[in-house]
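Novice: Give me a model of this one.
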Amino acid sequence: MNAPTRSAEQANNSEWMDHAIRAGLVAYGVVHLLVGWLALQLAFGEKEDSASNSGALHYLAQQPMGGVLVWLIAVGMFLLVLWRLLEFAFGYREESDDTKRWRKRLTALFKAVIYGVIGWSAVKTATGSGGSGGGTDSTTSKLMDLPGGQLIVGAVGLAIIGYGGSLVYRGWTEKFREHLDAQGQAGKDGSVYVKLGKVGYIAKGVAIAIVGGLFCYAAITHDPKKSGGLDQALQTVLEQPFGQVLLTAIALGIASYGAFCFARAKHLSR
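Specialist: Okay, the predicted model is just below:
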């Protein structure tokens, strides 16, 4: 193992990285709490910003000291990106199964992209160049114009549905427990943390799966306007029978995921 590789591995396994991950998880939790709050406002007809990551950042920027807080969110997200990239490059060496090792590494890379998108959105919001919306019509339209565009959009939709389904599965089976140390799973506090994780993962997974469903519908109808981000997905929920009740449940679930991020930061296990 050469010196740069050894240094990168040491950085990934260092106590400093643990602190960086904790800071990033707190930032990630704040974003989810704000998305949950905006979704709750949507459910009761008091919408101010889109119920999405970018909408949450825009809402935060309008609060006292909001600009500073958004910059802190950006820093936290980029710390998580660094962690996941190190995991992709050097992580999971203890896995004897090559297929399982690379599956975990690719998952880490996928999460790095998610965190990076939120971080970049935070930078744009902090510098005044980001909007409050979460629309995806333009991106979907560009994909539609490519050769086999409908298939590409459909594949993206199925991938998003798959990711949402994996979150629901992790919530239902409580596989997320592996992210908490033993103390974080013990006693009354541990019971609360696990319940927050279960509700949070399932609610977030359902919301993301609906986003994927909108992409698939756009592919089938060849209409980019049928696709949409989280905000449009939640509005779709609101339009259904008992939509207000369902959207309220999802909003509280997304907020629960945010609270679980705080618990994970306190009782980090990786």
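
Novice: Going by C-alpha atoms from here, please, whenever you check contacts or count neighbours.
Specialist: Will do.

Novice: What helices and strands are in contact with the longest helix along the chain?
Specialist: Secondary structure assigned by DSSP state H gives helix 187-221 as the longest helix of the chain. Packing contacts for helix 187-221, counted by 3 or more Cα pairs under 8 Å, 6 or more residues apart in numbering; DSSP states H and E, involve helix 149-173, helix 230-238, helix 243-266.

Novice: before we go on, could you also do this sequence so I can check it against the first one:
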Amino acid sequence: MTATDKAGRQARAAARKATAHPAMNRLARVGLACRGVLYALIGVVAVRIALGEGGGREADKAGAISTVARLPFGEVVLWVMVAGFVALTLWQLSEALFGGLGVADRLETVGRTGVYALICGTLLSVLRAGKATSDDEKSRDATEALLGLPGGPFIVGAIGLGLVALGVRWGHQGVTKRFRDELNLGQMSPRARSAMDKLGLAGYVARGVIAGLAGVFVVEAAITYDPDKAGGLDATLRALAATPVGPWLLVVVALGLLLFAGYCFGESRWRRVR
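Specialist: Model prediction:
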């Protein structure tokens, strides 16, 4: 073994040890609970939008974080969320690099790492400046930048198809209850397992619908060379209300997000955090 290989193994071992530390484990669980708070707030706003009571609020993570900031002791809560999501980011990064995952699982873990890192950025932006850029605006700006690159439409189209594939994957994970693989089932009572099965099924299917529809919009943006076609979570949810089924489809999906929030709270207790 060369000195370089030995140093690399030592670095990987040190990284794994750091992310497996009990303090990091507890912070990651705090982060999972904070994720549940964000999904609960998004779900509530989405239901209000479906009922015509949105009041201009955005049903996305930036809007949810801004709502938390307005609460009593909101700044303290946001700093707790920063610590939790930093731990989640480091944990998922460690899993992506050293977890021995398959290709699909590794790609999804890399994606979660990026999402958690962006949430950390949004939290810090609200703490520093009192506001954050909406997910819709971020999505459109990113799409516009990518469309300006050589082969930009193909890149954007590939991202859109990736989102559609992710939506199908999440839906499949919900229907087949594959999310059980990430839970310490032995620590759960039969009633808790049954509740988590129902919450996970509804939550993963709802997230799959949203991701798939968002992917369709991104593909449309690539085909039309129009970044305004791409939207974030808020635009995707509002599009559900414009379908022939009307706002009731948005209500169903929003309730799915609320149930996924419940799954996140359970996950914060029973998730395997290695």
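
Novice: Drop the TM-score for these two in here.
Specialist: Superposed pair, TM-score by TM-score structural alignment, normalised by the length of structure 1: 0.90. Supporting alignment: 263 aligned residues with a Cα RMSD of 1.9 Å.

Novice: What sits closest to G149 of structure 1 if chain neighbours are left out?
Specialist: In space, and not counting its chain neighbours, G149 of structure 1 is closest to L143: 5.3 Å by Cα to Cα, 6 or more residues apart in numbering.

Novice: Under the alignment, what does that neighbour map to in structure 2?
Specialist: Using TM-score structural alignment as the criterion, L143 of structure 1 maps onto L146 of structure 2.

Novice: From the chain's centroid, how far away is stretch 161-170 of structure 2?
Specialist: With Cα atoms, centre = their mean, to the nearest Å as the basis, stretch 161-170 of structure 2 stands 13 Å off its chain's centre.

Novice: Could you tell me where it falls in structure 1?
Specialist: Across structure 1, the stretch matching stretch 161-170 of structure 2 (TM-score structural alignment) is residues 158-167.

Novice: Mind listing residues that contact that stretch?
Specialist: Outside stretch 158-167 of structure 1, the residues within contact range by Cα atoms under 8 Å, 6 or more residues apart in numbering are 201-202, 204-213, 216.

Novice: Provide a list of residues in contact with A96 of structure 2.
Specialist: 106-107, 109-110.

Novice: ok, of the residues you listed, which one's closest to L32 of structure 2?
Specialist: Closest approach between those and L32 of structure 2, by Cα to Cα: T109, at 14.5 Å.

Novice: ok but the closest one is inside a helix, no?
Specialist: Yes. The assignment for T109 of structure 2 (DSSP: H, G, I helix; E, B strand; the rest coil) places it in a helix.

Novice: From F217 of structure 2, how far out is it?
Specialist: 23 Å (Cα to Cα, to the nearest Å).

Novice: more neighbours, these two?
Specialist: F217 (26 against 22; other Cα atoms under 10 Å).

Novice: Tell me who's in contact with the equivalent of A203 of structure 1 over in structure 2.
Specialist: Under the alignment (TM-score structural alignment), A203 of structure 1 maps onto A206 of structure 2. Residues in contact with A206 of structure 2, defined by Cα under 8 Å, 6+ apart, are 171, 253-254, 256-257.

Novice: which of those residues sit farthest apart?
Specialist: G171 and A254, at 15.3 Å, using Cα to Cα across the contacts of A206 of structure 2.

Novice: okay, those two: which has more neighbours?
Specialist: A254 (28 against 23).

Novice: contacting residues for the more buried one?
Specialist: A254 of structure 2 neighbours (Cα under 8 Å, 6+ apart): 42-44, 46-47, 206.

Novice: which of those residues has the most neighbours?
Specialist: A46 (31 neighbours).

Novice: Thought E53 was touching that one, still the case?
Specialist: No. The pair A46 of structure 2 / E53 is not scored as a contact, 9.4 Å apart, by Cα atoms under 8 Å.

Novice: Centroid-nearest residue for structure 1?
Specialist: Against the mean C-alpha coordinate of structure 1, by Cα atoms, centre = their mean, the closest residue is I114 at 6.4 Å.

Novice: Looking for the alignment partner of that residue in structure 2.
Specialist: Match for I114 of structure 1 (TM-score structural alignment): V115.

Novice: Can you tell me the element that match falls in?
Specialist: Using DSSP states H and E, the element containing V115 of structure 2 is helix 103-129.

Novice: tell me the angle that helix makes with helix 152-176.
Specialist: For helix 103-129 of structure 2 against helix 152-176, the angle by axes from the mean of the first three to the mean of the last three Cα atoms, to 10 degrees is 110 degrees.

Novice: K226 of structure 1 pairs with which position in structure 2?
Specialist: Checking TM-score structural alignment: K226 of structure 1 goes with K229.

Novice: Next, the contact list for G213 of structure 1, please.
Specialist: Applying Cα under 8 Å, 6+ apart, the residues near G213 of structure 1 are 157-158, 161.

Novice: could you redo the last one with a cut-off of 10 Å?
Specialist: Going by Cα atoms under 10 Å, 6 or more residues apart in numbering, G213 of structure 1 touches 154, 156-158, 160-161, 207, 219, 226-228, 233.

Novice: Farthest-apart pair in the residues you listed, please.
Specialist: Pairwise distances across the contacts of G213 of structure 1 (Cα to Cα) peak at 19.0 Å, for the pair A207 and A219.

Novice: Same list, the contacts of G213 of structure 1, but as JSON lines with neighbour count and distance to L57 of structure 1 please.
Specialist: JSON lines is the format used below for these (neighbours: other Cα atoms under 10 Å; distance: Cα to Cα, whole Å):
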{"residue": "G154", "neighbour count": "23", "distance to L57 of structure 1": "29"}
{"residue": "V156", "neighbour count": "19", "distance to L57 of structure 1": "25"}
{"residue": "G157", "neighbour count": "25", "distance to L57 of structure 1": "25"}
{"residue": "L158", "neighbour count": "18", "distance to L57 of structure 1": "27"}
{"residue": "I160", "neighbour count": "22", "distance to L57 of structure 1": "22"}
{"residue": "I161", "neighbour count": "24", "distance to L57 of structure 1": "25"}
{"residue": "A207", "neighbour count": "26", "distance to L57 of structure 1": "19"}
{"residue": "A219", "neighbour count": "24", "distance to L57 of structure 1": "29"}
{"residue": "K226", "neighbour count": "19", "distance to L57 of structure 1": "25"}
{"residue": "S227", "neighbour count": "27", "distance to L57 of structure 1": "22"}
{"residue": "G228", "neighbour count": "25", "distance to L57 of structure 1": "18"}
{"residue": "A233", "neighbour count": "22", "distance to L57 of structure 1": "18"}
